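Here is a sequence with its predicted model. Questions after.
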Amino acid sequence: MRCPFCSNDNDKVIDSRVSKDGKSTRRKRMCNVCGNRFSTVETVVVLSPLIVKKDGRRESFDRQKILNGIIKACEKRPVPYYGIEEMVQSVERWIDEINLKEIKSEDIGKFVLNKLKSLDAISYIRFASVYLSFKDINELYENVSELIRKQS
């Protein structure tokens, strides 16, 4: 590993710790040349499936896009960040479990909607209004009415 202070690649690992989810390792290192200490985080890189968009385009899975969409939907709502992070992790686990080379973006959207529905109804409606592209106010009203019926 290259030292961020002197750019030398002669260092030693002082301590290693595996994260709680077991997907990354944090290593404390010390440069053998300048003596400065620094930390690195190592994660396993798994080939992600391609996401098939509604218009047929294909792009790599991007965790950040899902995270940003959920954060936007939960903005100014009493949803803790760890709940959002857990939701994104559950999407990633689901994608790993189904083990496909291509996944439709609408399937990921449905999965997220399902999770949001049990987390926060307003966030669910916000996400649905973008994801489901309601044609008019009546379609939105029907969706909200159905949500109210299920909660009663």
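Received, thanks. Numbering: from 1, shown residues only.

use CA for all of it now, contacts and neighbours both
Will do.

right, and the secondary structure at residue 2 would be what?
The local conformation at residue 2, judged by DSSP: H, G, I helix; E, B strand; the rest coil, is coil.

Which of the residues in stretch 18-38 are classified as buried?
Of the residues in stretch 18-38, those with enough neighbours to count as buried (16 or more other CA atoms under 10 Å) are 25, 27, 28, 29, 30, 31, 37, 38.

quick one: which of those is nearest residue 55?
Of all those, the one with the least separation from residue 55 (CA to CA) is residue 25, at 38.6 Å.

Just the buried residues of stretch 18-38: which are in helices?
Counted as lying in helices by DSSP state H, out of the buried residues of stretch 18-38, is not a single one.

biggest separation within these, which pair?
The two members of the buried residues of stretch 18-38 with the most space between them (CA to CA) are 25 and 31, at 18.7 Å.

okay, pairing it with this:
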Amino acid sequence: MKCPFCGKDETQVVETRVAEDGDFIRRRRQCMACERRFTTYERPDITLPAVVKKDGRRIDFDGRKLEASMKLALRKRPVSTEQIDSAVRRIEEKLLSLGVREIPSTRIGELVMRELKKLDKVAYVRFASVYRSFEDVDEFKTLVDEVRR
């Protein structure tokens, strides 16, 4: 494992823990050259479905993009990183359980909105306003009224 600080290849595992849910292993490592510590996560390598974009292009699913879009919607909101990670994991598990090779990006957007609605209503409205490309204020008002109920 390469050190993210100095780039040297020699690191040593100092501590290993299995996550509470058992889905991944957390390892604390120390660089033998600069002696700085960092954390790595070990997860099973799984194949998620390809994403079919609105214009018909097919791209590989990228969990980092999913996480980044959720973090953007949740910016300055009282939601922990652990809650975001759990939501991303639930979305990925749902995609795996569908057992399909391809999935429309709109379906992923709906899954994200469902998770955001559970986590934070403001983030849900933020994401939905961009995702649904509202044409006028009335559509936005309808969404806000829906959330209030």
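Here it is on my side, so go on. A quick note: this is a predicted structure, and the numbers were derived from the prediction, not measured.

where does the TM-score land?
Put the two chains on top of each other and the TM-score (TM-score structural alignment, normalised by the length of structure 2) is 0.77; 144 aligned residues with a CA RMSD of 3.1 Å.

any idea which helix is longest in structure 1?
The longest helix of structure 1 (DSSP H) is helix 81-98.

quick one: buried residues of it?
Buried positions in helix 81-98 of structure 1, judged by neighbour count with 16+ other CA under 10 Å: 84, 87, 88, 91, 92, 95.

how close does the fifth one get to residue 61 of structure 1?
Counting by CA to CA, to the nearest Å, the separation of residue 92 of structure 1 from residue 61 of structure 1 is 10 Å.

The second one too?
Applying CA to CA, the value for residue 87 of structure 1 to residue 61 of structure 1 is 16 Å.

got it, and the third one?
To residue 61 of structure 1, residue 88 of structure 1 is 12 Å away according to CA to CA.

and if you look at residue 101 of structure 1?
When distances are taken as CA to CA, residue 101 of structure 1 and residue 61 of structure 1 turn out to be 11 Å apart.

what's the closest of the buried residues of stretch 18-38 of structure 1 to residue 46 of structure 1?
Comparing these against residue 46 of structure 1 with CA to CA places residue 25 closest, at 15.3 Å.

That closest one against residue 39, yeah?
No. Judged on CA atoms under 8 Å, residue 25 of structure 1 makes no contact with residue 39 at a distance of 10.3 Å.

Reformat the buried residues of stretch 18-38 of structure 1 as TSV; add distance to residue 117 of structure 1.
Written out in TSV, the entries for the buried residues of stretch 18-38 of structure 1 read as follows (distance: CA to CA, whole Å):
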residue	distance to residue 117 of structure 1
25	33
27	38
28	41
29	44
30	47
31	49
37	45
38	42
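
how about the most centrally placed residue in structure 2, what does it touch?
The residue lying closest to the centre of structure 2 (CA atoms, centre = their mean) is residue 67, at 2.7 Å. Contact analysis of residue 67 of structure 2 by CA atoms under 8 Å, 6 or more residues apart in numbering lists 84, 85, 88.

make it 6 Å
Under the criterion of CA atoms under 6 Å, 6 or more residues apart in numbering, residue 67 of structure 2 has no contact partners.

Next, it: secondary structure please.
Residue 67 of structure 2 carries the three-state label helix when classified by three-state DSSP.

average offset between the longest helix of structure 1 and structure 2?
Relative to structure 2, and after both are superposed, helix 81-98 of structure 1 has an average distance of 1.1 Å to its aligned residues, where the measure is mean CA distance after the TM-score superposition for structure 1.
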